[in-house]
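Enquirer: fold the following and give me the result.
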Amino acid sequence: MSVIRQMTYRPGGHRAASVETMTFSRLRELNDGGTQRADFHVLAIVDAGYGSVTVDFLHHPLKKRSAVWVPPGAVHRWDDIADVAGHLMLFVPTAPVTNATRELVASPDPAAHWSIPDADWLFVDTARNHLLLETSAPPGQFPTELPEILLSALIARLRPPHAEARFTHPVFRLFRSSVEAHFRNHHDAGYYARALGYAPRTLSRAVQQATGRTAKAYIVDRIVLEAKRLLAHDRLTAARCAATLGFPDASNFSAFFHKATGMRPGAWQATVAIE
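Expert: The predicted structure follows:
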């Protein structure tokens, strides 16, 4: 269960905020050590200390002047934050106001963790502190769009690694959005080629250029990631995963998962590091 989700965007709160902030100290009070899966973005900036976080089954060290980005739907766990100081920005996908930051936030695979270069730190710290100040203002005192504007400035200053590379190919951007919307029901690359109006070869070439993978491999990877999330966090059975992800039955899903990962769903669920 997501302790972050429990404390933010609650009905009846003092305001309907699209951006909220909290400290790692507050996160420690709420964290039960379990997995979390929120329907909003979590962007964390570490000022000091060392720790670790696991995002979609990959372990990342936390250290001074580093950042963590957890997108909506990602299964994550704060493994070790006893010595970490800093802030977390919690925001809905529609919060950023610039074209560039909206495009970045829309990406289904942002960089999960990176170090903030020394040359960028003053700009990042200033943008973060201004956002913290505005989100602490009494409701109704200032224009409501100020937190969204300042969040966009912070995201732009953070410059997540390889962000520009994700947006260079317009065909891939369309494919990526279509896969996010339909991967639970459509597993073949041909469907996306037809739906987008491109020849299969054109689509696959665009995906290859953007990701280094074929269109089919990209779709398979997205389905496997969602299956792992469902198995690890929601603790679904293979039969429930099959129904959720558009497979005809548990046997078909199990064969698919085994081919992609080398393990049967139940075996993977029993040994997964995030529990």
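Enquirer: could you use CA atoms for every contact and neighbour count after this?
Expert: Will do.
Enquirer: doesn't Arg77 belong to a helix?
Expert: No: using DSSP: H, G, I helix; E, B strand; the rest coil, the secondary structure at Arg77 is strand, not a helix.
Enquirer: which residues of the stretch 51-200 of the chain fall in helices?
Expert: 99-106, 118-135, 146-158, 170-182, 189-196, 200-211 (DSSP state H, counting those that start in this stretch).
Enquirer: out of the ones you listed, deepest packed?
Expert: Across these, the average number of neighbours (mean count of other Cα atoms under 10 Å) peaks for helix 146-158, which reaches a mean of 21.
Enquirer: list the helices and strands that helix packs on?
Expert: strand 19-23, helix 99-106, helix 118-135 (3 or more Cα pairs under 8 Å, 6 or more residues apart in numbering; DSSP states H and E).
Enquirer: could you check how far Leu104 is from Arg65?
Expert: 21 Å (Cα to Cα, to the nearest Å).
Enquirer: ugh, wrong one, Trp121
Expert: 7 Å.
Enquirer: and what of Val97?
Expert: 25 Å.
Enquirer: quick one: which of those two has more around it?
Expert: Arg65 (20 against 15; other Cα atoms under 10 Å).
Enquirer: what about the residue lying closest to Leu27 once chain neighbours are set aside, neighbour count?
Expert: Nearest residue to Leu27, sequence neighbours excluded (Cα to Cα, 6 or more residues apart in numbering): Ile4, at 7.6 Å. Residues lying near Ile4 (other Cα under 10 Å) number 19.
Enquirer: contacting residues around the residue nearest the centre of the chain?
Expert: Central residue of the chain (Cα atoms, centre = their mean): Pro71, 1.8 Å from the mean position. By Cα atoms under 8 Å, 6 or more residues apart in numbering, Pro71 lies in contact with Phe40, His41, Val42, Pro108, Asp109, Pro110.
Enquirer: and this one, please, so the two structures can be compared:
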Amino acid sequence: MQPLQTQLADFSASGRAVVAADKGCLPSTLRAATGRGTVEKSMVIVDIGQLPAPIRQLRYAPAPGADLGVEVLGFEQLRRMDPDRRRTRPQRPDFHVLALVRSGEGRHEADFADHHLRPGSVVWIRPGTVHRWTDIDHVDGPLILFEPGFLPAPGPAAHAGADPFASSTWRLDGRARELALLATDHLAAEYAAALTEPAASPPLLAHTDLPAARCAERVGFTDAANFTAFFQRQTGLPPSRWRSTHSGR
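Expert: Down below sits the predicted model:
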């Protein structure tokens, strides 16, 4: 048999390559009518799988009044926000996504590698990573979205977040899993408090003698240090300095 002389290569929408060659080189034939008569060509169809879907670019866009650099939600909320199931298509966020599976099983794909999700699975999608939530219909747990630069640097968390070769999915067991869930639940409570009553803290500081830690409790913060960080991010001053400037006493 003579070497194959390829005359035509095309890709169909189904992701199959159609290759036509000189007559006699392949067992099947393709007859194409031309203006000058009939030309007989051989053809082979090679299945190369589905063509890649377009990649959707995701930008960090917090809800109005929630520009804290971090957002906490859950898989259930993600499903409610996405009735068209766009989460199952390739996407590339410009922010971090950190998820922890509390219960249920599913699948996730990062950089075109498939991962099985089950209780204790951790998913960390770094900015620029192509991923998709292949199947999270029965998965429950928290998702933390945060901007690049949100993690304090230098530090181990910031170092891990900046590592382009770090694993995107791993699993926690035993005590490590329990502590991770406690930490995410705590963060979710702090986030909810910051959204529901962020405006209550300045009047408490200005018009009462309550210590900053007590003010933090009144507006829903369980950790005074987190309250101080949040207050300073919103006002530009730590609570003690803001009080001395605005209390008028």
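Enquirer: hmm, back to that, show me what the host helix or strand of the residue nearest to Leu27 of the first structure is in contact with.
Expert: Using DSSP states H and E, Ile4 of the first structure sits within helix 3-7. By Cα under 8 Å, 6+ apart, the residues outside helix 3-7 of the first structure that reach it are Leu27, Leu30, Asn31, Asp32, Gln36, Ala38, Asp39.
Enquirer: ok, now which ones touch Arg102 of the first structure?
Expert: Going by Cα under 8 Å, 6+ apart, Arg102 of the first structure touches Pro93, Thr94, Pro96.
Enquirer: neighbour-wise, which of those leads?
Expert: Most surrounded of those: other Cα under 10 Å gives Pro96, at 26 neighbours.
Enquirer: that residue contacts Leu154, correct?
Expert: No: contact criterion Cα atoms under 8 Å: Pro96 of the first structure and Leu154 do not qualify, at 10.0 Å.
Enquirer: report the set of residues contacting both of those two.
Expert: By Cα under 8 Å, 6+ apart, Pro96 of the first structure and Leu154 have no common neighbours.
Enquirer: so stretch 161-171 of the second structure matches what in the first structure?
Expert: Alignment of stretch 161-171 of the second structure against the first structure: residues 105-115, by TM-score structural alignment.
Enquirer: what are the buried residues along the matching stretch?
Expert: Val105, Ala106, Ser107, Pro110, Ala111, Ala112, His113, Trp114, Ser115 (16 or more other Cα atoms under 10 Å).
Enquirer: and which of these is nearest to Gly49 of the first structure?
Expert: Gly49 of the first structure lies nearest to Ser115 out of these, by Cα to Cα, at 13.5 Å.
Enquirer: so who does that closest one touch?
Expert: By Cα under 8 Å, 6+ apart, the residues touching Ser115 of the first structure are Arg65, Ser66, Ala67.
Enquirer: just the closest of the contacts of Pro71 of the first structure to Ala242 of the first structure, please.
Expert: Pro108 (22.0 Å).
Enquirer: where's that closest one relative to Ser178 of the first structure, distance?
Expert: 11 Å.
Enquirer: one more: Val220 of the first structure?
Expert: 14 Å.
Enquirer: on that earlier part again, just curious, which of the contacts of Pro71 of the first structure is nearest to Ser136 of the first structure?
Expert: Val42 (17.9 Å).
Enquirer: counterpart of that closest one in the second structure?
Expert: By TM-score structural alignment, Val42 of the first structure lines up with Val97.
Enquirer: who does whichever strand or helix holds that match touch, helix- and strand-wise?
Expert: Using DSSP H and E, Val97 of the second structure sits within strand 96-100. Contact here means 3+ Cα pairs under 8 Å, 6+ apart; on that basis strand 96-100 of the second structure packs against strand 121-125, strand 142-146.
Enquirer: after superposition, how close is it to the first structure?
Expert: Following the fit onto the first structure, the mean deviation recorded for strand 96-100 of the second structure is 0.5 Å by mean Cα distance after the TM-score superposition for the first structure.
Enquirer: buried set for that strand?
Expert: Across strand 96-100 of the second structure, burial judged by 16+ other Cα under 10 Å covers His96, Val97, Leu98, Ala99, Leu100.
Enquirer: chain center to the match of stretch 161-171 of the second structure: distance?
Expert: From the chain centre to the centre of stretch 105-115 of the first structure is a distance of 7 Å (Cα atoms, centre = their mean, to the nearest Å).
Enquirer: start and end residues in the second structure for stretch 55-68 of the first structure, please.
Expert: Using TM-score structural alignment, stretch 55-68 of the first structure corresponds to residues 110-123 of the second structure.
Enquirer: what about that stretch, how long is it end to end?
Expert: Separation of the first and last residues of stretch 110-123 of the second structure by Cα to Cα is 9 Å.
Enquirer: distance from the chain centre to that stretch, please.
Expert: Distance, centroid of stretch 110-123 of the second structure to centroid of chain: 12 Å (Cα atoms, centre = their mean).
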